[in-house]
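Enquirer: Here is my input; please provide its structure:
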Amino acid sequence: MGDVSGSPGGFRQRVVCMRRLFAGCRRVGSLFLVALWLLSFSAEGASPADPRHRQAVEAARRGDHAAALPLLDELHRNNPADPSLLYDYLVVLAWAGEDARALALLEQVDPQQIPLYVLEAAAKSLRQQKLFDKAESLYRLGIGRFGTALSLREGLLYTLVDAGKHEEAANLAKSLGQIYPGHAGIQYAIAYAAEGRGDYVTALQCYQRILGWQPGARRAQRLEILALAAIGEPFMADDLASQHPGLLNAAERHRLRADQAALVTRWGRHGSELPGQRFAETDRALNLLNANEQAARADLPGGEAFVQRARIDRLVALRDRVEMARVVEDYRLLQAECVELPPYALQAVADAFLYLEEPVRAADLYRRTLEYQPDNFEAAQGLFYAYIEQEDFERALKLGEALRAQQAAGPKRLEAELLAALGQIFAGDLEEGESRLIPLYRRAPANLDILGETGGVYGARGWPRRAEETYRMGLALDPAYLPLRIGYAENRLDLQEFEQAGGLIGTLGDEYPEHKAVQRLQRLWQAHNMRELQVSVAAGWSSGSTFGSHDLSLAATLFSAPVHARYRGFAATYLDQASFPEGHKTLQRFGAGIEYRHRHVQGTAEMTWNVSGGQKMGGRLAAVWMPDDIWSFPAEIELFSRDTPLRALKHGIRADSASLGAHYRRDELRRYWLHAGFMDFSDGNFRYSLLGGVEQGLIVRLHYRLDGLLEFYTSANSEHDAPYFNPRRDADITLTLANDWLLYRDYRFSFHNRLAVSVGAYWQQDFGIDPTAALRYEHVWEYSPRFFLLYGVSLARHSYDGDGENQLGCHLELNWRF
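Expert: I've put the predicted structure just below:
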């Protein structure tokens, strides 16, 4: 280039000399002569004849392109045939970043004839304009013409990287590194190629190698800092930046600090194994983010983007700190400013809404996250739980199966299969859920999540002892694993191991007060330690008078808070009344007693005072023995039994009773029971009875369940002419279909509709067989675990002594802890 790299006159002759010289250097193995020649070549460049040409070139060399370009433009227009002016004009345009204008001049020359320095400038402009194929072709042409020009190979390497041809670039970089092992320029190019394919470790090694040769190389120092930041070492990068001031601009320093806060936020997600220190890194991250925001605000308007980034990243840190209300508050402020959140921040806000029991909003944000990141398993998992919390089991199950198929050969395969199994459990199909969990447990018997969920489904199916064994297996592997600790604590409640439950729940509450499952456990424990009121009321109207044409029954029991964990005192009142042809009868009874609850035994002892034309005392002892998860054996004995017919009491007859039973509960879908009873009436009558049945879940669907019950009853009496209903022998068999619709559920609150239809047959000695039928409709309101209310109406048809009676009834049950 005229005066940029030598006068154009005699250029070809110099190129020929240069090639010969390089060939000679290769033969003698020395570059010393080449260096001398290049020095002479640079000095040889004679100044152009036109002083203005010389003035433009000198201005360009000083970097004063604004002064150089107008002169060169004028000279070129006046002398369009002068190649030296054209070459110099093209190169200075390239230096000035006027690549499009430089490439317009390139069309006026023959690439086969232009000098090396022009070819390099033109190829670089092509690269800058992202015309990578043309740039690559020009570099390769230059290498063919000027084979020894190392700068062309460097340019080609940069071009291949920019074009995304990383494999070719890697091969070229490896070759250049082997040929020129000590060349700093080649190391820069190798580093650039490594960064292009995301290999910042190799790039860092190149910069450190350069600094080993040239300790004061500021370019290498700067790139080393940026490479450290890229490999996730922003703190080391910041230390180096502090040791070498001025290498980074303000935006890069802000970015470095933002990366530091992001790294500490990620550390905080793993937390410390010590519960009291699990938020230490997250708190540190929040402090860094606050400091970064203040520093960026002091640098406005240049720091505005970093103010916004600090505010967005703080959403994640606050989520990790479980300060969910603040997450939502800050999100709404950003939303009001029309700030577009990146996917990771949308997911953090979705997690916050889900925690705050707003699953509809959470689901919307999870879906938006997945639009940006379709393979984000954690976001899909959050969406699954948001659907569950909305009671949208259909979409939850569909999503669970989709994730299971998507991860069939992926890294999250086990988690996806576990999620699909949980979907069945949450939807109420415990049997299907268990059938999916057991194969997972067999494949990964030491997986703590699978052990925890297996214990959970065992508990839900009514097998607390089997659940206990599973939890203990998991805790033996990792005693500190939180889900297992939570499940085991609830299992203590299920098994009525109240002393252990209280200690475990108290510790969990102290260590993890923000955890939703721990909060649920605390609510259960608080309800357990409250007083409890149980009320049942029934009223009926009958077309006959066997048990009274109008009857009313009320029972109310108030339990104290537990004493020594296992004992509760109680006071009770009972009222029974009915109208008979021979008159009205009312029985009022008061009771007081104590209840005892243990892992294997639950018992009640009660003393009663009965008012029925005179005060009479009674008493009741009841117990249930539960040796395992399947069998239970109730027994009861009562003096002045509550089962004494009111019509017998009307005639001054009372009865004592005793019963013994056996229950077999296979699971939540099937159970059997059998009770043998005996009543000793004061008129000399002895009544023997047998009651049994089987209940089977027939249909279990989303928000609906249908159970079938088959019950039978038979009795025999020793006396026959009693003033109360007293058949010699009788038998009753009933088939019931019980429907349950879950119409509404929102976390702890639920509302059910129930409809039961019964048909059967009743046989009475001397009166034959008559059909029976009943219809019962109920509403059930529940605010778990403290409030339960059931009320309903019933219609029934039954025969007594051959006469059919129609019965209309209503009933109410209340259970309230306070």
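Enquirer: make it CA atoms for all contacts and neighbour counts henceforth
Expert: Will do.
Enquirer: Tell me which other helices or strands the lengthiest strand in the chain touches.
Expert: Taking DSSP state E as the criterion, the chain has its longest strand at strand 729-746. When contacts are defined as 3 or more CA pairs under 8 Å, 6 or more residues apart in numbering; DSSP states H and E, strand 729-746 sits against strand 704-717, strand 749-764.
Enquirer: right, and the helix or strand after the helix or strand harbouring residue 799?
Expert: Assigned by DSSP states H and E, residue 799 falls within strand 787-800. Downstream of strand 787-800, the next assigned helix or strand under DSSP H and E is strand 803-817.
Enquirer: buried set for that next one?
Expert: Burial within strand 803-817, assessed by neighbour count using 16 or more other CA atoms under 10 Å, is assigned to 805, 807, 808, 809, 810, 811, 812, 813, 814, 815, 816, 817.
Enquirer: May I ask which two of these are separated the most?
Expert: Greatest spacing in these, by CA to CA: 805 and 817 (38.8 Å).
Enquirer: give the contact list for the one residue sitting closest to the centre of the chain.
Expert: The residue lying closest to the centre of the chain (CA atoms, centre = their mean) is residue 382, at 4.1 Å. For residue 382, the contacting residues are 350, 351, 363, 366, by CA atoms under 8 Å, 6 or more residues apart in numbering.
Enquirer: One more sequence to fold, the one below, so I can look at both together:
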Amino acid sequence: MRTIAVVTVVAVQLFLQIPATQAAAIDKAASRTQKQALAQARSGNHEQALVLLDGLLTRYPDHYPFQRDALVIASWKNDCQRVVDGFGRISAKNQNRPEVLLPTAKCLREQNRVRAAIKVLESGQQVNPRDKAIKAELVEARNELDSQRYTAEGLIYSDSSDAGNLEWRMEGKVWGEVADHLFGYARVAFVRAQDPAFATGELNRAVFGLDYDIDRFTVGGDVSADLIIPGEQGVSGRVRYRPNDLWNLFATYHSFSEEVPLRGKAVGVTSDQWHFDSYYHSPDYVWEWFFATDAFNYSDSNQRREWYSEATYGYDLTEKYEKRVVLELAQSSNTLAPTVYYNPLSATSVIGGYKYLWVVDSRYKRHADDIYLWAGIYDQQNYGSAPIYGARYQQSYQFTDDYSLNWFVSLASHVYDGGREAEIDAGIRVVYVLP
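Expert: This next block holds a predicted model:
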């Protein structure tokens, strides 16, 4: 794999040489802003450059030089999703220009969308048959397709959210492109209870699915079954929509939810699950917002509804570190109580936190650590309010383009039915591109 930030010399030269007069006329102020954005990008301040260009694209959404500059700078920033999305908004006659075609093809290959990259390059070669850079990239892409690579992911983590009853969750997944715009994957998931009394709630599940990616939509679904317990099959469907570079919306339905509380699973309780989430970031990533909501219909007649929201503000962001303050809000309700699993009729939490991430100089491609400290109030119907608090430490390693690892450990003090519980959780995740 190549580093996406390095765009070919030919593409960069074209990017620097094409004049803005090739598109519709713009006012002098916009032209000055464009020059400022290019100056920021060349000095390495890619985020600020994109902020300036986003403002211009709001006024001139179809102006090719602004589209081109934003796409190329996004490739320098290694923001491949923005590169691919930006390419989709460029008119067909301009998509064959090498300065946008080459970084887009590289990003598609980085996303394991080799067939899509070949399609883009072949279209460009028809218009630019003598372009050596396009020809070389096309040869590389075709060679890569001949030795199609798949990505494997493994993770294991502990979960003590069911009133402190510890369970270990383990997953393995392999995925890759199986046709143009079409991705396939296989996943296995296991849950093991630390307390033998809950062994009947353990999970042994196999999942097979497909995702189809086109323009700003990804639609998909899967089928699943328990490897030991007969009759526990399931299906799911999902859709992801990226209306622009700032928003990401996702909705899914599972006929068999893997998120039923441990003690509920131990006595045979199952559920379906509706889920929706949205993510937003400001153009400069100073503001971020995440919202998620779920609906469960348990087989014991309980109906659970819950939502979670997290807003972060980055008050000091540099290439080497990030300092953010966080506000978390969460609320859940259940229609049936009491049950064998933790099931408050109504519960609300308000949490404030501080997050600090720093990049560590190392021999690896990237190594970053982060720590999150938080405290708040948890209010449960019939039990009143009580303070909650905790901390999490995480390390993220990008050893090479093909191999990454993350691990974390967290400590928290929570309250369940008026009683305080200490929670200690940990986990590790490994992603590897198979040879």
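Enquirer: what's the helix or strand containing the residue nearest to the centre of the first structure aligned against in the second structure?
Expert: Assigned by DSSP H and E, residue 382 of the first structure belongs to helix 377-389. Residues of the second structure offer no counterpart to helix 377-389 of the first structure, counting by TM-score structural alignment.
Enquirer: What of stretch 206-218 of the first structure?
Expert: Against the second structure, stretch 206-218 of the first structure falls on no residues (TM-score structural alignment).
Enquirer: Tell me where the second structure has helices.
Expert: Taking DSSP state H, the helices of the second structure run over residues 9-17, 28-42, 46-59, 64-76, 80-89, 92-95, 98-110, 114-127, 132-146, 262-266.
Enquirer: could I get the ones you listed as TSV with distance to residue 328 of the second structure and mean neighbour count?
Expert: Shown next, in TSV, are those (distance: least, CA to CA, whole Å; neighbours: other CA atoms under 10 Å):
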stretch	distance to residue 328 of the second structure	mean neighbour count
helix 9-17	43	14
helix 28-42	34	16
helix 46-59	26	19
helix 64-76	30	24
helix 80-89	27	20
helix 92-95	42	13
helix 98-110	34	25
helix 114-127	39	20
helix 132-146	44	16
helix 262-266	25	23
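Enquirer: For residue 312 of the second structure, find the nearest of those.
Expert: Of those, nearest to residue 312 of the second structure by CA to CA is helix 46-59, at 17.6 Å.
Enquirer: and the angle for the closest one with helix 28-42?
Expert: Counting by axes from the mean of the first three to the mean of the last three CA atoms, to 10 degrees, helix 46-59 of the second structure lies at 150 degrees to helix 28-42.
Enquirer: residues contacting residue 394 of the second structure?
Expert: 369, 370, 371, 406, 407, 408, 409.
Enquirer: Nearest spatial neighbour of the counterpart of the second one in the first structure, chain-adjacent residues omitted?
Expert: Aligned against the first structure by TM-score structural alignment, residue 370 of the second structure finds its counterpart in residue 754. Counting by CA to CA, 6 or more residues apart in numbering, residue 740 is the residue found nearest to residue 754 of the first structure once chain neighbours are left out, at 4.6 Å.
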